[in-house]
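K.L.:
sequence-free structure coming up:
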């Protein structure tokens, strides 16, 4: 029987406990990551929702920025939700000049694209790769993907309805290689299907490394 993969949750700011609980339910062993040594010991990593500029500064302060970029380049499975999507993007519209990017996804993201806290909303989305019906998605000061490179797989878009307005057909979930991100917060809904999708990705990477 394959061991439970060790999946870190970046624990400098944001929805750390919520993601850890969902990862445990999805079959992983969740661990907080605040130091380079902790990052080196995990099979995968979650970048939680929070405040992306604060998180990027803390990544630099904790000495995690370059080691994390290197591990992503080496194939570390990573899942980012909301602020995590912003951090993983190649480029960000409406970001701060001193904001650091991990360049894990060939996408351009618009920060706070759906509006401020009062504009938070929930909707149901069809997400490619997730079975058993739509995913209930919670958007809180969420980004969206303005542009996606040729190697980026689009997993979900906002439904193109009159009620969606400017958000209609906007990209809100993507995957490139072993890096996966959503503009919404599945950790807040009790539905662990997206975390199970990510944990399967981590297990696949673990098997790949063991077979080398």
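P.N.:
Now that the structure is in, tell me what you want to look at. As the structure is a computational prediction, the values presented were derived from the model and not from experiment. Residues are numbered from 1 along each chain as shown.

K.L.:
CA only for contacts and neighbour counts going forward, please
P.N.:
Will do.

K.L.:
burial of the nearest residue in space to residue 149 that is not next to it in sequence, as a residue count?
P.N.:
Nearest residue to residue 149 in three dimensions, chain neighbours excluded: residue 106, at 5.3 Å (C-alpha to C-alpha, 6 or more residues apart in numbering). Residues lying near residue 106 (other C-alpha atoms under 10 Å) number 19.

K.L.:
next, the one to line up against it:
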């Protein structure tokens, strides 16, 4: 068997950057826009973008039920920024009609770090990722306000007004970060996810 086949949900957001990062760690990468394309992957990345738009497009492209089923069946999924929002069981400050996949038992506050002009970069230590702090890029990012038992907190903000806010979590085969590792050239989180997908195959 070859390496894991990892899909990137290609409806909206920074799809190209995730494809490049996953390719860089040796994954066989496919873009996913249709249920048949989802069937062909071992794991899925939900990229950063605009979570309310993504929620609508998931329904338009008839992907909600298939993704829900694959998550329930144990498919590894990694969500960055908007992808984190899409994986949360509860979203604060979202639109009333906004729906995600409710995979990770957590409450996420949408745009918690502020507007586009409030974007920033900061070091974040990630449990399970060696090599020192991760250079994290936050763009209109959410943060996690609460997690249930069974959700592992992997990273928190280490300084500034948002100190100690949760920005990286894992629950089983589901991984989420508030920030955008695909924009940094640091491939460690993508390697972490690819290893998770490989272990789940």
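P.N.:
Nice, thanks for sending it over. Source: prediction; values computed, not measured.

K.L.:
What value does the TM-score take for this pair?
P.N.:
Here the superposed chains carry a TM-score of 0.99, computed using TM-score structural alignment, normalised by the length of structure 2; 201 aligned residues with a C-alpha RMSD of 0.6 Å.

K.L.:
And the one helix or strand the residue nearest to residue 149 of structure 1 maps to, what does it pack against?
P.N.:
Secondary structure assigned from DSSP states H and E places residue 106 of structure 1 in strand 105-110. Helices and strands touching strand 105-110 of structure 1, by 3 or more C-alpha pairs under 8 Å, 6 or more residues apart in numbering; DSSP states H and E, are helix 83-88, strand 89-93, strand 144-148, strand 171-176.

K.L.:
how about those, which one is nearest residue 54 of structure 1?
P.N.:
In terms of C-alpha to C-alpha, the element of these nearest to residue 54 of structure 1 is helix 83-88, at 9.8 Å.

K.L.:
So for structure 2, the centremost residue is which one?
P.N.:
Nearest to the mean C-alpha position of structure 2, by C-alpha atoms, centre = their mean, lies residue 79 at 1.0 Å.

K.L.:
State the three-state secondary structure for that residue.
P.N.:
strand (DSSP: H, G, I helix; E, B strand; the rest coil).

K.L.:
right, and it touches residue 45 too?
P.N.:
Yes. In terms of C-alpha atoms under 8 Å, residue 79 of structure 2 counts as a neighbour of residue 45; the distance is 5.8 Å.

K.L.:
Tell me where structure 1 has helices.
P.N.:
Under the criterion DSSP state H, helices of structure 1 are mapped to 16-25, 36-40, 52-61, 65-73, 83-88, 193-210.

K.L.:
Report the buried residues of the fourth one.
P.N.:
What it means is helix 65-73 of structure 1. Within helix 65-73 of structure 1, the residues that qualify as buried are 65, 68-69, 72, counting by 16 or more other C-alpha atoms under 10 Å.

K.L.:
ok, how many other residues are close to the closest residue to residue 183 of structure 2 other than its chain neighbours?
P.N.:
Nearest residue to residue 183 of structure 2 in three dimensions, chain neighbours excluded: residue 17, at 6.7 Å (C-alpha to C-alpha, 6+ apart). Residue 17 of structure 2: 18 surrounding residues under other C-alpha under 10 Å.

K.L.:
for residue 50 of structure 2, same thing?
P.N.:
Under the neighbour criterion other C-alpha under 10 Å, residue 50 of structure 2 is assigned a count of 15.
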